[in-house]
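what follows is a predicted structure for the sequence shown.
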Amino acid sequence: MAERGVTPQVEWPARTDTSLSLNRMGTFDWNLDSGQMHLDTTAFEVLDLRPEEFTGTPDGLRVRLVPGEEIRLDARVAQALKAGRSHYGAYVRSRGRDGSPGWTHVQGRILRDPRGHPYRIIGIIRDAAHDPGEPGAAGERDEGRRRMTGVVERTTAILAHARTVNDVTDVLKDPEALGHLGAVSVMLGVVDGGRIHLVAEGQLGAYVPEIEYTRIDAPLPMSEAVRTLRPVYLGSREEFQDRYPGLWPYIEPLSVRSGVYLPLIAQGRPVGALGLLYTREGDFDAEERNVLMALGSGIAQSLQRAILFEQEHDLAEGLQKAMLPRRIPEVAGALIAVRYRAARMGRDIGGDWYDVVPLGGGRVGVMIGDVEGHDTDAAAVMGQLRIALRAYIAEGHTPGTAMARASAFLRDLETERFATCTYAQIDLTSGMAQLVRAGHLDPVVRRGDGSCHRVRVAGGLPLGLAAHEPGAAGAPDASAATGTGYPVTSLELHPGDTLLLCTDGLTERPGGDLDTGMSELMEAVRSGPADVEELADVLCELVGDSGGGDDMALLLLRRRGTPLPRGGGPLRHRLTPGDPDAPAMARHLIRAAAAAWGARGQADEIELAADELMTNALVHTDGVGAVSMRLTPEGRIRIEVDDTSSALPQRREADDWAVSGRGLMLVDRLADTWGVEPRGGGKCVWCEFAIPGGPDGAGEPGEPGGPHQESGAGHGGAVAGSPLPPREPGAV
């Protein structure tokens, strides 16, 4: 009988190394502590790797693995080590020296020391191309199906949490998300009008720059997919070159052999396109195409949702910014910084606001507030409430009265929303501040020496809530005590002190309580820079990306340090009708203060002008008034007379025999400027004198370039900067 010479002679029974070699099973030994790996001869044959090419570490195997497979294999090993298992196994796609595809099975046994620390892995590497029912041969399709289906499931689950376009692109660029598809380049384009905007690329840096913006009618595969609403499959490099010559120069230097461009369709219209490029060659079968279409459908829904969220957020943020003050006025005697940061998610814009209201005479009102809710309606209500409160303050109402009227205004809107607010009215000359709080956070004061503390401001109900509503227990007592329901707390700000007002978006922390956020805020204020703009930036960075669920408003006011002359504090004296001694005492105090403030030579004019204003208030009004005198930040002496009459004063032409009508004429002649300001239920008539040699006293009154020329009101008087109206009954 003829011998079959092609059959090798093998001793019986076969040795272990012979059995492994005949079945193309090699071995490896991996020292985890040193990182060194040993391969036997058969392992080199299975991997089609030459011994001199091997680096002696696991990285040396990567040259024979399909891109992306090494990531999966590393993850399988790491998972086994972390879980404390003794074995692991994985099928990976490999390629021969000539680029031919194949399958390799890796299986390892993990050795651990008595403490459980892994120090060595001993295993086998075998050729799995002919495994029945497994990867390779007939099993390759089953493994590919499981792998790609798993990618779709994992990617869809991750994209379910994506709320912005950046979230979607981060998923696509994550190797763990789409790397199992085997794509070496992943591109995402978003339809923007008649163009496609390429917003993301990822995977191994094999980005194909199809220009950041391309027209939908351009001869490019991504444009064609969007234009026709059908996927574009390219099975070879020749197809790239023949069908898209404009793209070929970018593909040619890459190891790309196939690709697919999927239209991302949501609600019947294209919202973008997804491009995937592969090193494999050949067309995509029906099952692969179905899986890719399912993947594209999931990405399209997530992308459309992210685009809608961003559009709604932009709309709400635009509305919010339109409702906030367009600019913050400069206020003499103070440095003011404001910040607003919108919520990051969808329409969660909120109703936070701030405002600064110059009140004249060295006074300023600052406020901060938060309307309940996180939507465009909250922003709209905020705008109405801010303007209403600003109007009440500008009319001259006291802080408590202005807050009470704003609360009634919000109730009249019938929005079923409430708002919290803090308002501070500050006299920058004296440093005295009056604060009212409506269910809001207490303000914080940082002193000039760096110390920091919260100001316990007596509070009333949030705006929009009536005292009789549920949860308003105790409010009637407060209302009876204050007359408005919003008691006033006094505070003195020294030169260099900083007042901080903020909303709870600055103190809230995900998973933490309000006290933790407030403690962090206090520490940041205490250790932060003195400059209000720099401090505002530091406080905004304190929240960073840990917030995002709520918007945030911040206002900082720092009183400038302007030393006053001796006796330079404000003077205030009560005027009661029927009290004959009150005007005389006021005149004596005014003359003494004028002399102490360096205006001894003008004491007669100052006293006479003040006497005329006091007489007008006592003779022509019924309410109790007051006269005050102070130095303004510009270095002028300002006299103010308050009364409870809303009738405005008028200049009259008095004949030679008239016994009245000359009061305002004298004030107009004597003072550098004068005017009238509304004060809630009454008014304030004021006049100012420049001190010779002071900041505003370089020229004599009436000379060009002197304070007379710079005055906004000017001689002749004004009501809030407007000409005097026609004469009314009761006017002087």
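Cool, the structure landed.

switch to C-alpha atoms for all contacts and neighbour counts from now on
Fine.

grab the nearest non-local neighbour of the residue nearest the centre of the chain.
When Cα atoms, centre = their mean is applied to the chain, the residue found nearest the centroid is Arg341 (3.6 Å). The shortest distance from Arg341 to any residue that is not its chain neighbour, by Cα to Cα, 6 or more residues apart in numbering, is 5.2 Å, and that residue is Met552.

got another, please set it beside the one above:
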Amino acid sequence: MAGRRRTETGLEERLALNRVGTFEWDLTEETLDLDAAALAVFDIAPDAYDGRPEFLLSRVAPEEGARLGAAAMTAIHTGRSSFGAYFRVRRRDGEQRWTQLRGRVLRDESGTPLRVVGIVRDADADRALLAMTSPVQLAGWQRMTTVLQGTADALSRAMTVDDVTAVLTGAGGLERFGADGLVLGLVEGDALQLVALAGESASVLDELKLHRLDESLPLAEAVMTQRPRFVTSLRELADTFPRLGPYAKRLDLDAAAFLPLVAQARSVGGLALLFRGRDEFTAEDRDLCLGLAGIVAQSLQRAILFDGERDLATGLQSAMLPRHIPKFPGVEIAARYHAAGSGREVGGDWYDVIPLPRRRIGIVVGDVEGHDTQAAAVMGQLRIALRAFAGEGHPPSTVIARASRFLAELDTDRFATCTYAQVDPGTGDIRAIRAGHMEPVLRHADGRVSTPPVRGGLPLGLATEFEQEEYPETRLDLLPGETFVLFTDGLVEHPGRDITAGVKALTEAVRNGPVEACAIAEHLSEQVSQARPTTDDVALLVLRRDLDPGTPLAPRIHQYLHPADPQGLAETRTALREALEDWGFAAVEDDVKVAAGELMVNALLHTDGGAVITLEVLPGPVRRVRLWVKDRSNVLPRRRTPGEAATSGRGLLLVNAVADCWGVEPRGDGKAVWCEFAEPEPEPGTETELEPGSEPPGGRA
């Protein structure tokens, strides 16, 4: 025995062998140092720990973390020198093990807490000891855990400060705390802003909505000192806080717990729980109140950060969008932007309205890939570049090709989609291009809604990378009273729903919604708000061409005949018939329909696009009605004499036969064929005596 050497075992090794680790929590620097043994107790890899107390929450259930935090806060803010608690740690493999923590609070000469030092140990072997705990104590732990867990679950879905206050003051809020009243205040500079009041008589405190952060009121004092105050007589408390006196008498409540809301050693607000008929606060009651305050403080800190980030993100995005939409004669334009419903993330969606040469308008809606500040920065640069290219008067194909080249040359790997269109308000001519973007929606004057097939190419940036910068244009006719809607995919794409269903819902909303552009934009925006929170930004632009009904003496209608719409001819004939009857031209109805049929068929057979049909009354000594058929072909029609076996060539002969006069006018990129029909003179002997002051059928010329 004398020759056997005893092996010396160091303190750290002895603690580690017994699965005991040490920690040091710096309350000023907000850091929590764990030694290797403590990391092993929490089952945390040394290179994975960042030294922040919040990191440990991933290893502890929320309700137990709140109970542990309540024990620590009670010791820190009530002057106790030590505290301890049992809780369960969830290991990386999912196993839960009991753990014990013991801590000692170290203070300076004035009593201000500076650090907490202590030990954590694996206490899973203490289950038998825990099982022998008294039923009363176990029931108290179970009640505390239930309340804390319910509060943590309810607040886990609260994203904003408004969400937090809704949980605290909404249905079941006071019942959850066992309170009869509640007051929630937030620190704003050197003031305390009361943001929530609940309870029958708590409204009397509305006069104190904003007051200085001083010691004149108990809640403000608790926030300043970070120490809770429990009182069982509000009227006696008024002797200490005279400013509370007038309100204590009107509150009709007895006891109160004034709790500081402290997160990361900083007071973010205060919570007052008000009670009726309570004459004491047991140690369990105090721990429960502090645990609730800890959960509320963490939720509020997260919500305040979220609101701040949202304000920053939406402010950044708004600063890069047009400050206002310019007004143009002949059209009404409205635009809306909605940010995504997630924290700091800001998207690259944008819209723009650009004045162009020759009184035309450029409209664009686009989306840069990604949801971060880089996407917003790229969007700002791309929007300015596209606006410059368009303002130079280039055709849409050139504008989009140059925008793609510009994006490809930026020091970024982002691409962008967009729809760009040039609009002539005077004629309704639209030249549109899509670059990997959603097709627009068109609402017709009669309420029908369609998605015109606008051709396009690859997204901006990718088109240049793959050397495919040729963007074909699509020509559309926007008739008076019709509406053109551009949007980004955030309006129709939602998690768990097919995008086709989203487009269908959008078309239904446009069909059943209001008529004016601003009203349509607001109507669609309300649907976006109802679907919050969304995961993507939304940019929306609505352009509506002003109605052109003419005047009471010279009314006018417009119809668009699409080449792929087999019902278009019949619908147009019906519209012409109804208008002629309303205007008192039923006598020339057959002649007008014959001429219209021939001209419409010619436009469909001999041109690439559709045709615009206009019927209008020309007032004068002899009232006439004029029919216009406009198409996009520069080839002028000519009258010819067909042979006996010919199957075509008789259209203009028929028009010449039924119309009083007709002609052809060049119109920009196309032409307009017109013909006129005079109101027939009444046959001799058919004139009737008119009452004084009355007018003939069809109105007075």
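In hand now; what should we look at? Computed from a predicted model, the values in this text were never measured in an experiment.

what range in structure 1 does stretch 96-110 of structure 2 sit on?
Taken onto structure 1 by TM-score structural alignment, stretch 96-110 of structure 2 occupies no residues there; it is unmatched.

show me the contacts for the counterpart of Arg347 of structure 1 in structure 2.
Aligning on TM-score structural alignment places Arg347 of structure 1 opposite Arg344 in structure 2. For Arg344 of structure 2, the set of contacting residues under the criterion of Cα atoms under 8 Å, 6 or more residues apart in numbering consists of Phe306, Glu309, Arg310, Leu312, Ala313, Asp372.

what is the nearest of these to Ala222 of structure 2?
Comparing the contacts of Arg344 of structure 2 against Ala222 of structure 2 with Cα to Cα places Phe306 closest, at 25.1 Å.

aligned partner of that closest one in structure 1?
When the structures are aligned by TM-score structural alignment, the residue of structure 1 matched to Phe306 of structure 2 is Phe309.

run through who's touching stretch 294-313 of structure 1.
152, 155-156, 159-160, 162-165, 168, 262-266, 271-272, 274, 344-349.

at 6 Å instead, please
Counting by Cα atoms under 6 Å, 6 or more residues apart in numbering, stretch 294-313 of structure 1 makes contact with Val152, Thr156, Arg163, Thr164, Val165, Leu264, Ile265, Ala266, Gly346, Arg347, all of which sit outside it.

dump the contacts of Arg344 of structure 2 to CSV, plus distance to Asp424 of structure 2 and secondary structure.
Putting those into CSV (distance: Cα to Cα, whole Å; DSSP: H, G, I helix; E, B strand; the rest coil) gives the following:
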residue, distance to Asp424 of structure 2, secondary structure
Phe306, 44, helix
Glu309, 41, helix
Arg310, 38, helix
Leu312, 38, helix
Ala313, 35, helix
Asp372, 36, coil
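
neighbour-wise, give me the winner out of those residues.
Sorting those by how many neighbours each has (other Cα atoms under 10 Å) puts Ala313 first, at 23 neighbours.

what's the local residue count around Ala334 of structure 1?
Other residues lying near Ala334 of structure 1 total 21 when counted by other Cα under 10 Å.

and Glu330 of structure 1, by the same measure?
Using other Cα under 10 Å, Glu330 of structure 1 has 11 other residues around it.
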